[in-house]
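1. pasting the structure only:
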């Protein structure tokens, strides 16, 4: 017997807390091409900047009081919790070249995950691990 889904939509949104909004917008909008779809201010908390990612939304939350920085320098699978986000892209080699040109960190260089699927893991402006995946047309 399985539980019935209570999801009200076809997507899962992700929220990242950042003190470096402009750098994060440069990464997600400037390099990955996610369009900004709005923002919402929450008094006493901060502002959420919404970026469209297909049916999903990436929420960049900028708190009113600067958030405590965490060390994201270790390998993404080295601790429990939400450790990376995954985004399907086209033109992975070009995307990685732009990321490296802008000085962002490559955590795992591009490699074949399985036949027809290339992946790389990079760090965004706050060091969050972002898996970029390209599936070859068959």
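-> Everything's here; your move. Since the model is a prediction, treat every value here as computed from it, not as a measurement. Residues are numbered from 1 along each chain as shown.

2. drop to CA atoms for contacts and neighbour counts, all remaining ones
-> Noted.

3. For stretch 67-78, which residues meet the burial criterion?
-> residue 76 (16 or more other Cα atoms under 10 Å).

4. List the contacts of that stretch.
-> Stretch 67-78 is contacted from outside by 17-19, 83-84, 107, 126-129, using Cα atoms under 8 Å, 6 or more residues apart in numbering.

5. For the residues you listed, which entry has the maximal number of neighbours?
-> If you count neighbours using other Cα atoms under 10 Å, the busiest of the contacts of stretch 67-78 is residue 129, which has 26 neighbours.

6. What's the separation between that one and residue 42?
-> 27 Å (Cα to Cα, to the nearest Å).

7. before we move on, what about residue 59?
-> Here residue 59 is placed at a distance of 13 Å from residue 42 (Cα to Cα).

8. before we move on, what about residue 90?
-> Separation of residue 90 from residue 42 (Cα to Cα) stands at 35 Å.

9. Which stretches in this protein count as helices?
-> 21-25, 92-101 (DSSP state H).

10. what's the offset of the longest one from the middle of its chain?
-> Centroid separation between helix 92-101 and its chain, computed with Cα atoms, centre = their mean, to the nearest Å, is 15 Å.

11. mind listing what residue 128 touches?
-> 72, 83-84.

12. Got another one to weigh against that:
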């Protein structure tokens, strides 16, 4: 028996201590729709942003010396979640907007397979965000 979904999208949680920069990247630069925020037990706040039908939960945590940062280096540098993908129709414009904003582009726009273009940028915490364009 497999999972019985009641929602046809995912919620993605991103923990950070770099709230203003991360919110500026996801909300202002990428244009994800801000739908609200809520205080979190134990401190901090969660900003909720929509990416199509998926919810991005940007949890700004109090800076604690015990927090372990994510392993740097991108897709092949460590096991676990390494990147997430947004399928978009304006890849060239988004890569330019990211470049103009000083966002690192770790994989420049290129044809990955016939009819499929990709580019990968990093958010302010170094998480990889892939843009995928079909057609």
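-> Here it is on my side, so go on. These figures come from a predicted structure and were not determined experimentally.

13. returning to that earlier point: out of the contacts of stretch 67-78 of the first structure, who's nearest residue 118 of the first structure?
-> Minimum separation from residue 118 of the first structure among those (Cα to Cα) is found for residue 107, which lies at 14.6 Å.

14. and the closest one, what does it touch?
-> Taking Cα under 8 Å, 6+ apart as the definition of contact, the neighbours of residue 107 of the first structure are 75, 120-123, 129.

15. repeat that with 7 Å
-> Taking Cα atoms under 7 Å, 6 or more residues apart in numbering as the definition of contact, the neighbours of residue 107 of the first structure are 121-123.

16. can you redo those as TSV with neighbour count?
-> Rendered in TSV, the data for the contacts of residue 107 of the first structure read as follows (neighbours: other Cα atoms under 10 Å):
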residue	neighbour count
121	23
122	23
123	21
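
17. Now, those that are in strands?
-> Among those, the members found in strands (DSSP state E) are 121-123.

18. closest to residue 133 of the first structure among these?
-> Checking these against residue 133 of the first structure by Cα to Cα gives residue 121 as the nearest, at 8.7 Å.

19. For that closest one, give me its contacts.
-> When contacts are counted by Cα under 7 Å, 6+ apart, residue 121 of the first structure is found next to 106-109, 129-132.

20. So which residues make contact with stretch 83-98 of the second structure?
-> Stretch 83-98 of the second structure is contacted by residues 75, 127-133 when judged by Cα under 7 Å, 6+ apart.

21. from those residues, which is closest to residue 61 of the second structure?
-> Of all the contacts of stretch 83-98 of the second structure, the one sitting nearest residue 61 of the second structure is residue 127; the distance, using Cα to Cα, is 16.2 Å.

22. Map the closest one across to the first structure for me.
-> In the first structure, the residue paired with residue 127 of the second structure according to TM-score structural alignment is residue 128.

23. And for residue 50 of the second structure?
-> Here residue 50 of the second structure is matched to residue 52 in the first structure, going by TM-score structural alignment.

24. can you pull out the strands in the second structure?
-> Residue ranges of the strands in the second structure, as given by DSSP E, are 11-16, 33-39, 45-51, 54-60, 83-87, 105-113, 116-122, 128-134.

25. Now distance to residue 27 of the second structure too, for those, in JSON lines please.
-> Formatted as JSON lines, the entries for these read as follows, by distance: least, Cα to Cα, whole Å:
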{"stretch": "strand 11-16", "distance to residue 27 of the second structure": "14"}
{"stretch": "strand 33-39", "distance to residue 27 of the second structure": "6"}
{"stretch": "strand 45-51", "distance to residue 27 of the second structure": "7"}
{"stretch": "strand 54-60", "distance to residue 27 of the second structure": "10"}
{"stretch": "strand 83-87", "distance to residue 27 of the second structure": "14"}
{"stretch": "strand 105-113", "distance to residue 27 of the second structure": "18"}
{"stretch": "strand 116-122", "distance to residue 27 of the second structure": "14"}
{"stretch": "strand 128-134", "distance to residue 27 of the second structure": "14"}
